[in-house]
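Colleague: Dropping the sequence and predicted coords here.
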Amino acid sequence: MPPSDDKAKYCYEDPDTWSYLADRKLKNADLLIKIPRRSSIKQNGAPRRVSISRGVEIQINLPGKGDPITRRRSIEFSETNSIEEYKSCEDPFDNIWFNKDEYDDIRSSNRKIVKCVERGTDKNFCVRGLESMMDDVQQVRRRNSIDAVLTEQEAQRDSGVYDEEKLSESYRRTSMASQAQAAGRAETDTADIQLYLQSALMLLRRMSV
């Protein structure tokens, strides 16, 4: 299921990942977990709370679990509250978030940089963060990681078992090579930065003499 217009407009989702997941015919409910919003009303100190007398009990049935998990929902009110007003941003959203056209321009610019580097026409570009676009192996590894997790998830559903540790382990196994490469790049970047700082410090000392 592709992202909504708002998500596409402000680039909250990666269209390539959505397209790939759509091929597996996954539902949106399997991918997204809604995060509850926190109230903007702050409470002072630790005043006595007033709770409603009736609550709502919810039973959650997890695959592979015999007994359901019971959760109770209730609402509590503080006797003293303070309200803080937050001024809304005056700038239009288009000035704050990248829109779809700007996001497309960024992707197009990244592709041009990758082509220049691969052709060897310009070595002054920094390609950090664009490695996945330069190496087909990276894209294959990414899809293999997704496939491994989804395959394990499907197997657990078929057997009526729910084991989050196995899901995590299936992803860890397929991403070990990528993790090792990322650690190697981090060490290289650290060495380059230290060398740059040493050179800059020596230059400043010479200028101060």
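Modeller: Structure's in. What do you need?
Colleague: CA only for contacts and neighbour counts going forward, please
Modeller: Noted.
Colleague: where do the strands sit along the chain?
Modeller: Along the chain, counting by DSSP state E, strands occupy 41-42, 49-51, 56-60, 69-73, 76-78, 82-83.
Colleague: put this beside the first:
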Amino acid sequence: MPILHRLAAAGTALSVAAVLLATPALGDPPAPVDESLLVPTTLDSSFAFTCRERPTGPVCTGDRHIDTGWAPLDLPCHVPLHGRYVSDRHTTRYYDHDYLGYYRTFRTDDVDQLSTSPGGPTTGTIESRTRFVEPYAVPGDDSTVTIITTGTIWDIRTVGRPSIFRAVGTVVEPPGEAGTFTGRVFRDGVPTRYEDAGLEVVLPEDDFFDHVCRAATGT
């Protein structure tokens, strides 16, 4: 074999070896993420996060479970009410190579349990089962996040009965602005369609209190 051919072959072999050494073997665990460098950080969150390096940057997944137990509620009902909040949430946060957050997703299953007795049983509920996404206009800056929530926004009912009030659709909350709702609302089973309506129009505060009192007392 001519010497130039041998040198070329040796060079090719060395190049392949270098690539193999530089490329992680399949099955190697992702590199660890220094969560203290993430913006926004995961370290001060109520979620328990696990973070992994990905080709696009760190990806962190977290879960949170809350059960407040029963406590008195300060609501304008004709009888005292007690409430218990139970929430299960899962979230994924996406960061770029500069460790700046640029996108978040959530999956929620939240229930406010209502009762006319201090320790239950539950006589009424306010349920919210949604998915929402939070894209950043400026990576790493929470003040530039738009919150887009889709699913059952509110479902207020007496246990074992049809909904008193139910809103199903999408809420969009731009940074620093009040949210708007697009979807269908059912009041005692009667549907109404809304397009980009203010939340105070969809569910005024006085109506909310009335629905909650009805749900808890069964009246």
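Modeller: Here it is on my side, so go on. All figures in this text were calculated on a predicted structure; none of them were measured in a lab.
Colleague: Can you give me the TM-score here?
Modeller: Taking TM-score structural alignment, normalised by the length of the first structure as the basis, the two superposed chains have a TM-score of 0.23; 77 aligned residues with a Cα RMSD of 5.3 Å.
Colleague: residues touching Thr152 of the second structure, list them.
Modeller: Thr152 of the second structure makes contacts with 127-130, 166-169, as judged by Cα atoms under 8 Å, 6 or more residues apart in numbering.
Colleague: Nearest to Ala17 of the second structure among these?
Modeller: Thr130 (50.3 Å; Cα to Cα).
Colleague: Go through the contacts of Thr152 of the second structure and give me the one with the most neighbours.
Modeller: Top of those by neighbour number is Ala167, holding 26 neighbours under the definition other Cα atoms under 10 Å.
Colleague: Check the contact between it and Pro191; I expect there is one.
Modeller: No. Ala167 of the second structure sits out of contact with Pro191 when judged by Cα atoms under 8 Å, with a separation of 9.4 Å.
Colleague: Can you check which residues contact both of the two?
Modeller: 184-185.
Colleague: among the strands of the first structure, which is nearest Leu150 of the first structure?
Modeller: strand 56-60 (22.3 Å).
Colleague: tell me the angle the closest one makes with strand 69-73.
Modeller: Compare the direction of strand 56-60 of the first structure with that of strand 69-73 by axes from the mean of the first three to the mean of the last three Cα atoms, to 10 degrees and you get 150 degrees.
Colleague: buried set for strand 56-60 of the first structure?
Modeller: Across strand 56-60 of the first structure, burial judged by 16 or more other Cα atoms under 10 Å covers no residue at all.
Colleague: Which neighbouring elements make contact with it?
Modeller: strand 69-73 (3 or more Cα pairs under 8 Å, 6 or more residues apart in numbering; DSSP states H and E).
Colleague: any idea how far Glu164 of the first structure is from Gln198 of the first structure?
Modeller: The gap separating Gln198 of the first structure from Glu164 of the first structure is 47 Å, by Cα to Cα, to the nearest Å.
Colleague: between the strands of the first structure, which one is nearest to Arg119 of the first structure?
Modeller: strand 56-60 (56.0 Å).
Colleague: Strands of the second structure, residue ranges please.
Modeller: Using DSSP E, strands in the second structure cover 48-54, 57-67, 71-73, 81-95, 101-115, 124-135, 147-158, 163-173, 180-187, 190-198.
Colleague: okay, the ones you listed in a markdown table with distance to Leu7 of the second structure next?
Modeller: What follows is the strands of the second structure, written out as a markdown table (distance: least, Cα to Cα, whole Å):
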| stretch | distance to Leu7 of the second structure |
| --- | --- |
| strand 48-54 | 38 |
| strand 57-67 | 39 |
| strand 71-73 | 81 |
| strand 81-95 | 45 |
| strand 101-115 | 48 |
| strand 124-135 | 53 |
| strand 147-158 | 60 |
| strand 163-173 | 64 |
| strand 180-187 | 69 |
| strand 190-198 | 71 |
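Colleague: So which of the ones you listed is nearest Gly11 of the second structure?
Modeller: With Cα to Cα as the measure, strand 48-54 is the member of those nearest Gly11 of the second structure (31.8 Å).
Colleague: Now do that closest one: which elements does it pack against?
Modeller: Looks like strand 48-54 of the second structure contacts strand 57-67 (3+ Cα pairs under 8 Å, 6+ apart).
Colleague: And the strand it packs on, what does it pack against?
Modeller: Secondary elements touching strand 57-67 of the second structure (3+ Cα pairs under 8 Å, 6+ apart): strand 48-54, strand 81-95.
Colleague: Summarise which helices and strands the longest one is packed against.
Modeller: Meaning strand 81-95 of the second structure. Checking 3+ Cα pairs under 8 Å, 6+ apart, strand 81-95 of the second structure ends up next to strand 57-67, strand 71-73, strand 101-115.
Colleague: quick one, which of these is nearest to Val16 of the second structure?
Modeller: strand 57-67 (26.7 Å).
Colleague: For the closest one, which residues meet the burial criterion?
Modeller: 57-63.
Colleague: In a markdown table: the residues you listed, plus distance to Phe186 of the second structure.
Modeller: Below are the buried residues of strand 57-67 of the second structure laid out as a markdown table (distance: Cα to Cα, whole Å):
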| residue | distance to Phe186 of the second structure |
| --- | --- |
| Gly57 | 43 |
| Pro58 | 41 |
| Val59 | 38 |
| Cys60 | 37 |
| Thr61 | 34 |
| Gly62 | 33 |
| Asp63 | 31 |
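Colleague: Can you tell me which of those residues is closest to Ile153 of the second structure?
Modeller: Asp63 (20.2 Å).
Colleague: Relative to Arg187 of the second structure, how far out is the nearest residue to that closest one once chain neighbours are set aside?
Modeller: Counting by Cα to Cα, 6 or more residues apart in numbering, the nearest residue to Asp63 of the second structure once its immediate chain neighbours are dropped is His90, at 4.5 Å. As for His90 of the second structure, its distance to Arg187 of the second structure is 30 Å (criterion: Cα to Cα).
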